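**Q** Here is a sequence together with a model predicted from it:
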Amino acid sequence: MNITQKIENRINQLEPGIPFKYEQLGIEREEIGAAAKAIERFLNKGFIKRISRGVFYKPKESVFGKLRPSEEDLIKSYLFRKGKRIGYITGTYLYNRMGLTTQFPKNIRCASSVKRISTRIGNTQIKPVKSYVNVTNDNVVLLELLDAFKDFKNIPDLNVPSSLAILKNKLKQLSDTDLSTLIRYALKYPPRTQALLGAVLESMGMKKYTVKLKDNLNPLSTYKLRINEDILPERVRWNIK
């Protein structure tokens, strides 16, 4: 089987509309030159489309013709390296998906501890954010949740009572193991993250998880998070204003 047939077979096995890179085609180092020529032929025929340098997709057929991948699917190709997750979408895009804001950003932020994920996809600019913890498939949900606590004050168009209710519901869905891991990660985040997380957990009767957070905070520090005492009475014990 020549390299062109090999690549065509690999592409046929890929899901339409999902971005892929050279590394997903099983190309050996000595095959790269021939592979590049094969890819160009496939591009010219319309068998695949290019998103950016080294990133392609197989068009998805529909009654409306060939469809381009969704924006989120396009971004996902930058969140993995050799099949291993190295980043995740954060910022307003994430908080919109979580139901914390109705705003939709022009730019999308991607967090990673090992790579600056910075590119442009169409009219959307992807901007890098440093992750506080190494990212894996297993901890993405926890990091997304901690980011929401970290950025709570600055989330646009935020309804505080309903947003706290959403975060509490997400915390309720975590196992004891996940909650313990969440606390361990929270200690790497800014103090305001720990204070708000601690106050919310305490309001849910989950005080046993807050001890490490409380011990880690400076008792003289205060945190201005725009939360009234009638909404979160526990804020007083955590020096939240």
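**A** That came through fine.
**Q** Please count neighbours and contacts with C-alpha atoms only from this point.
**A** Fine.
**Q** To what extent is residue 117 buried, counted in neighbours?
**A** A count of neighbours around residue 117, defined by other CA atoms under 10 Å, yields 21.
**Q** Then residue 202?
**A** Residues lying near residue 202 (other CA under 10 Å) number 20.
**Q** these two touch, right, residue 18 and residue 73?
**A** Yes: with contact defined as CA atoms under 8 Å, residue 18 reaches residue 73; the gap is 6.3 Å.
**Q** Of these two, give the one with the bigger neighbour count.
**A** Set residue 18 next to residue 73 and count neighbours by other CA under 10 Å: residue 18 wins out with 18 against 13.
**Q** What segments of this structure are strands?
**A** Counting by DSSP state E, the chain has these strands, from start to end: 20-21, 49-52, 55-57, 60-62, 65-67, 80-81, 84-85, 87-90, 107-112, 119-121, 124-130.
**Q** this is the other structure I want to compare:
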Amino acid sequence: MTKLEELKKHLKRGNVYRRTDLTKWSKSVDRHLHALLEDGTLQKLSQGLYSYPKETTFGKTPPEEESLVRSFLKDDRFLLTSPNAYNSLGVGTTQLYNKRTVYNHKRHGEFTLGNRKFFFRIKPHFPKKLTEEFLLVDLVNNLGTLAEDQNEVLKNIFSKIQVMDAKKLERSTLEYGSVKAKKLLLPLLAHRENTQYAF
């Protein structure tokens, strides 16, 4: 068995690899990388980042976004989202955006990974997974960047707050909200609490 064949045995379909990952199995990484790209085993995603695509009846499939971002960051601590996620809140956002946002602790800027654009934003705090409360706070944080009628969306947000878990929403606002989001949401939540106690 050649050294290249030995290296191939370590690769798993669907995985994303950095050049440095391959140094565990090869002492001639650049030569082997060149050979793996030439024979189509690996596909280059960006500088120093490669995928070993899964094969289907329709051809090779691109890597999952989570795997792509994890390898790029060399970190599990990130939250992958999109403005399209706001549409699930039912507050009047209906636009579809070809945009993926990655909240993380390490990288900031726009990067193209495997023909897909990702907007990396450094944020000190974000949840491990998307929640309704976080999405609403994030929507208010980013309202100015959306194509929708902001006043209409805000009216719907005010109504939405009435049926959400006030404590969870308050925690999310304090933890993840911008100064503007806190000024907007916290008084509304306080007013809602006072109204409830009035009865």
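**A** Structure's in. What do you need? Bear in mind the structure is a predicted one, so any value in this text is a computation, not a measurement.
**Q** picking that back up, redo the strands of structure 1 as TSV? Include distance to residue 177 of structure 1 and mean neighbour count.
**A** What follows is these, written out as TSV (distance: least, CA to CA, whole Å; neighbours: other CA atoms under 10 Å):
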stretch	distance to residue 177 of structure 1	mean neighbour count
strand 20-21	34	18
strand 49-52	39	16
strand 55-57	37	20
strand 60-62	40	12
strand 65-67	41	12
strand 80-81	25	14
strand 84-85	21	15
strand 87-90	22	24
strand 107-112	23	22
strand 119-121	36	13
strand 124-130	25	17
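**Q** Ok, which of those comes nearest residue 203 of structure 1?
**A** Among those, strand 87-90 comes nearest to residue 203 of structure 1, with 25.9 Å by CA to CA.
**Q** Show me the helices in structure 1, by range?
**A** 3-13, 32-45, 71-76, 92-97, 140-150, 160-172, 176-186, 191-203, 211-216 (DSSP state H).
**Q** Mean neighbour count, the ones you listed: which tops it?
**A** helix 191-203 (a mean of 23; mean count of other CA atoms under 10 Å).
**Q** which other helices and strands contact that one?
**A** If you count contacts as 3 or more CA pairs under 8 Å, 6 or more residues apart in numbering; DSSP states H and E, helix 191-203 of structure 1 packs onto helix 140-150, helix 160-172, helix 211-216.
**Q** out of those, nearest to residue 116 of structure 1?
**A** Of these, the one closest to residue 116 of structure 1 (CA to CA) turns out to be helix 140-150, at 17.2 Å.
**Q** sorry, back to before: rebuild the helices of structure 1 as JSON lines, extending it with distance to residue 126 of structure 1.
**A** Putting the helices of structure 1 into JSON lines (distance: least, CA to CA, whole Å) gives the following:
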{"stretch": "helix 3-13", "distance to residue 126 of structure 1": "26"}
{"stretch": "helix 32-45", "distance to residue 126 of structure 1": "25"}
{"stretch": "helix 71-76", "distance to residue 126 of structure 1": "8"}
{"stretch": "helix 92-97", "distance to residue 126 of structure 1": "11"}
{"stretch": "helix 140-150", "distance to residue 126 of structure 1": "17"}
{"stretch": "helix 160-172", "distance to residue 126 of structure 1": "26"}
{"stretch": "helix 176-186", "distance to residue 126 of structure 1": "25"}
{"stretch": "helix 191-203", "distance to residue 126 of structure 1": "24"}
{"stretch": "helix 211-216", "distance to residue 126 of structure 1": "33"}
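**Q** Looking at the ones you listed, spot the one closest to residue 130 of structure 1.
**A** So among the helices of structure 1, helix 140-150 is nearest, using CA to CA, at 11.4 Å.
**Q** can you list the residues that contact that closest one?
**A** 88, 90-91, 94-95, 133, 167, 170, 178, 182, 185-186, 189-190, 192-193, 196-197 (CA atoms under 8 Å, 6 or more residues apart in numbering).
**Q** Next: stretch 23-34 of structure 1.
**A** Residues from elsewhere that reach stretch 23-34 of structure 1, judged by CA under 8 Å, 6+ apart: 3-4, 7, 10-11, 35, 82.
**Q** So for residue 102 of structure 1, which of the helices and strands packed on helix 191-203 of structure 1 sits nearest?
**A** Judging those by CA to CA, what sits closest to residue 102 of structure 1 is helix 160-172, at 11.5 Å.
**Q** Show me what that closest one is packed against.
**A** Using 3+ CA pairs under 8 Å, 6+ apart: helix 160-172 of structure 1 touches helix 191-203.
**Q** List the contacts of the residue nearest the centre of structure 2.
**A** Among the residues of structure 2, the one closest to the centroid is residue 80, at 1.2 Å (CA atoms, centre = their mean). Neighbour list for residue 80 of structure 2: 66, 100-103 [criterion: CA under 8 Å, 6+ apart].
**Q** Against residue 186 of structure 2, how distant is it?
**A** Taking CA to CA, to the nearest Å as the measure, residue 80 of structure 2 falls 26 Å from residue 186 of structure 2.
**Q** returning to what we had before: would CSV of the strands of structure 1 with distance to residue 138 of structure 1 be doable?
**A** Shown next, in CSV, are the strands of structure 1 (distance: least, CA to CA, whole Å):
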stretch, distance to residue 138 of structure 1
strand 20-21, 22
strand 49-52, 28
strand 55-57, 25
strand 60-62, 29
strand 65-67, 31
strand 80-81, 14
strand 84-85, 10
strand 87-90, 12
strand 107-112, 14
strand 119-121, 25
strand 124-130, 18
